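Undergrad: This is a predicted model, with the sequence first.
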Amino acid sequence: MAENNNNVQLSKTTQGLINDVSHFFPGDVEVQFIGNLKSGYVRHDQAQVVQDGDRLYVQINDLTEPDFTATHELLHLLMTLRGFPQIYFPLTSGDKQLDEQLMYMGTELYDDVCHFVVYSEQRKHGLVDERIEKEYVKGVRQTITPESGKVDDEMPLRLVTILDAMIFLGDHFDQFADVFQRSFPISLKAAKELYAMLTEKPVDSPFALRRDVVKLYRDFDKQMKKWGLPPLQLNDFVMMTAVFSKRQLGLQVKQVFNLYHSELKETKTGKRAYVGFTKSDDQNSFVTSGPAGKQASEDYFKELYSKTVKELYQDLRIPYLLR
């Protein structure tokens, strides 16, 4: 249902998606409109999802395209509720500002991959037309400044934003290519390379989503290094839901994971963290801190390594997905 003080009429498609989310979520799902702003462009920060007990609120703070904005958030929610991998931030560098930057970029790149599913569904439902494409490109111009001809600190944001534009516009990108070529030639060249990598295989399953996010984090860092900018190391910083086969769940931890003592600390405990990287893709898949003291620590990890993967995830209370 929609809570509506702005006389905004949501389409049947949007109402249908609210019902789809309600089917998977045990409580109430509402779309709320906050304020009367109409900026004339569309951007992802025009809505947020807030959970209050057994209620989910999709709050929209820009009424330029309420159906597009609402369905965008609802489709992200649907992916979460239907068991696509999620990202978590259990680690801290000790530098709040750096943590926030890493969390922002980690989320934006993760969302870029999710958008292969989200934008495709929105187009399928007739929620993207020429007007919305123009408003989206206008939103890009509101998010990033034109390049000055050389690499600067805004390059990571430009790259993630233009990559998303390529995913959103798809076959229609050529109609706007001159806008990007004129203002963002360096970022556009890099975005094309990342886009080519991401479109080699479709994002058609939870496993495929995880595979592409892991690759995108890694290839994004390669681009940062080419530009002489510091890599983000999101494969280490971001924990992502692991996807196992039934066979893997029965294997010992040491057969599936490499465990490293990280320079980062566990946010919850403030202790130095141990990070479990899946051997198959070298992605952070669980975080633990273990006990203090050399002997206690050694015993703890000996025991941990001999557990099955299923036992470990049950003990740590970390969700995982089955292939």
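TA: Received the coordinates, thanks.

Undergrad: okay, CA-based contacts and neighbour counts for the rest of this
TA: Will do.

Undergrad: And the strands in the stretch 101-250 of the chain, which stretches?
TA: 239-240, 242-244 (DSSP state E, counting those that start in this stretch).

Undergrad: And the contacts of the last one?
TA: Residues from elsewhere that reach strand 242-244, judged by Cα atoms under 8 Å, 6 or more residues apart in numbering: Pro85, Pro206, Phe207, Arg210, Ser285, Pro319, Tyr320, Leu321, Leu322, Arg323.

Undergrad: now the closest residue to the second one other than its chain neighbours: how far from Val118?
TA: With Cα to Cα, 6 or more residues apart in numbering as the measure, Phe84 is the residue that lies nearest to Pro206, at 4.7 Å, once sequence neighbours are left out. The gap separating Phe84 from Val118 is 12 Å, by Cα to Cα, to the nearest Å.

Undergrad: alright, now check it against this:
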Amino acid sequence: MTEKFAPAVTALLDEAQELVGQEIHVELGTKKVGYIRHGQSRQVENEDGSITIFVTDITNVDYTLSHELLHLLMAHHGYPQIRFNLTTGKEMFDRQLWATAIELYNVVSHVIIGAQQQELQLVDQVAQEQYLAGILAEVPVEEDKPDRLAVFRTLALLDTLVFYHGETKLFSRQFKEKYPLSYYGAQRLYKIVAAKPVDSPFTMRRAVVNLFAAFDPWLESVGLATTNHNQLITLDGVFSARQQRLQVRQVFTILHSELTVRKGDQSAYIGIGKTDHQNAFILTAPAGKQQSADFFKHVYSQSIQEFMREQQIPFVERK
């Protein structure tokens, strides 16, 4: 890699390589559309364990590469991840639901990533203009009523509000003209994201859960089918030392689900948080009525820490 990046980006690359413990290769494309979108980069883990980050558009390499590196760093700094452990049995439907969950999760991630990019002085006036140009270029003008692109538009505009930290002077008039329904929906959802600070694994998880919970009522309000992400999508738990000592029965309700486990196609039991009503893990139970009863009796009596480690369920320790 001979391309020179801004010092702040080079430092992020060095930090990521040290944290991951593997070589990170950067491959730059030749496309240059003149605007930035978050889909202009991706990362791939290679067979030897190294990682390649592809920057497919070089309009603003420092912004795009730093954005991808910060996503990578978040995953390795103990931020909760979303996991697709369950299936409806309909592959295309599953993929649509997963894609929506990823976008909602990324919106919240971008609060943290955007703040870090601002601190590193990687979001200047040029980047702000390029971001808005990307939205106007790639988000189609709205129909008179919600269509199949309503979710795409609304989530793109929600991400825009996050990028600009809720400041709307630069685009408010244009968005009201081009995307009146979607912009209203995005503003409604942005209030959920911006209600409390998002600056740690715990606050990030809280914001994702709240956004999942707000998303279905918005879908219903525009006549679209709901997602039920609170049950379909597993979001790693974040527990304090005190919470880890509590019994499973004190923190979770374990529900039998009509959904099945993706690996093995077994009947699924979902661990739903009693406070936030979000899926934090899935289980399969042994066959046989008595064996199953004994299994759940044992599970409910365990501490959160014992249970998570015994079942090899990922979780984050709240500092």
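TA: Sure, I can see it. All values derive from a computational prediction rather than experimental measurement.

Undergrad: quick one on the thing from earlier: most neighbours per residue, which of the strands of the stretch 101-250 of structure 1?
TA: Mean neighbours per residue, mean count of other Cα atoms under 10 Å, is largest over those for strand 239-240, with a mean of 22.

Undergrad: rewinding a little: and the strands of the stretch 101-250 of structure 1: which comes nearest Lys96 of structure 1?
TA: strand 239-240 (17.8 Å; Cα to Cα).

Undergrad: related to what we said a few turns ago, got the contacts of strand 242-244 of structure 1 as a markdown table, with distance to Val137 of structure 1 and neighbour count columns?
TA: Converted to a markdown table, the contacts of strand 242-244 of structure 1 look like this (distance: Cα to Cα, whole Å; neighbours: other Cα atoms under 10 Å):
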| residue | distance to Val137 of structure 1 | neighbour count |
| --- | --- | --- |
| Pro85 | 29 | 23 |
| Pro206 | 29 | 20 |
| Phe207 | 31 | 18 |
| Arg210 | 28 | 25 |
| Ser285 | 35 | 23 |
| Pro319 | 37 | 14 |
| Tyr320 | 37 | 21 |
| Leu321 | 36 | 14 |
| Leu322 | 38 | 13 |
| Arg323 | 37 | 11 |
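
Undergrad: Make a markdown table from these and add distance to Leu251 of structure 1 to it.
TA: As requested, the contacts of strand 242-244 of structure 1 are arranged in a markdown table below (distance: Cα to Cα, whole Å):
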| residue | distance to Leu251 of structure 1 |
| --- | --- |
| Pro85 | 21 |
| Pro206 | 21 |
| Phe207 | 19 |
| Arg210 | 21 |
| Ser285 | 16 |
| Pro319 | 17 |
| Tyr320 | 15 |
| Leu321 | 15 |
| Leu322 | 14 |
| Arg323 | 15 |
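
Undergrad: residue contacts, the counterpart of Leu122 of structure 2 in structure 1?
TA: Mapped onto structure 1 by TM-score structural alignment, Leu122 of structure 2 lines up with Leu127. By Cα under 8 Å, 6+ apart, Leu127 of structure 1 lies in contact with Asp67, Phe68.

Undergrad: please redo it, this time with the cut-off set to 7 Å
TA: Shown in contact with Leu127 of structure 1 (Cα atoms under 7 Å, 6 or more residues apart in numbering): Phe68.

Undergrad: cool, Phe281 of structure 2 as well?
TA: Counting by Cα under 7 Å, 6+ apart, Phe281 of structure 2 has contacts Thr234, Ile270, Gly271, Ile313.

Undergrad: just the helices in structure 2 please.
TA: Per DSSP state H, structure 2 carries helices over the ranges 7-20, 61-76, 91-119, 125-138, 150-163, 172-178, 180-193, 201-221, 229-232, 241-245, 248-251, 289-301, 304-311.

Undergrad: got JSON lines for these, with distance to Ile51 of structure 2 too?
TA: Converted to JSON lines, those look like this (distance: least, Cα to Cα, whole Å):
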{"stretch": "helix 7-20", "distance to Ile51 of structure 2": "9"}
{"stretch": "helix 61-76", "distance to Ile51 of structure 2": "10"}
{"stretch": "helix 91-119", "distance to Ile51 of structure 2": "20"}
{"stretch": "helix 125-138", "distance to Ile51 of structure 2": "26"}
{"stretch": "helix 150-163", "distance to Ile51 of structure 2": "26"}
{"stretch": "helix 172-178", "distance to Ile51 of structure 2": "38"}
{"stretch": "helix 180-193", "distance to Ile51 of structure 2": "31"}
{"stretch": "helix 201-221", "distance to Ile51 of structure 2": "24"}
{"stretch": "helix 229-232", "distance to Ile51 of structure 2": "29"}
{"stretch": "helix 241-245", "distance to Ile51 of structure 2": "33"}
{"stretch": "helix 248-251", "distance to Ile51 of structure 2": "37"}
{"stretch": "helix 289-301", "distance to Ile51 of structure 2": "38"}
{"stretch": "helix 304-311", "distance to Ile51 of structure 2": "28"}
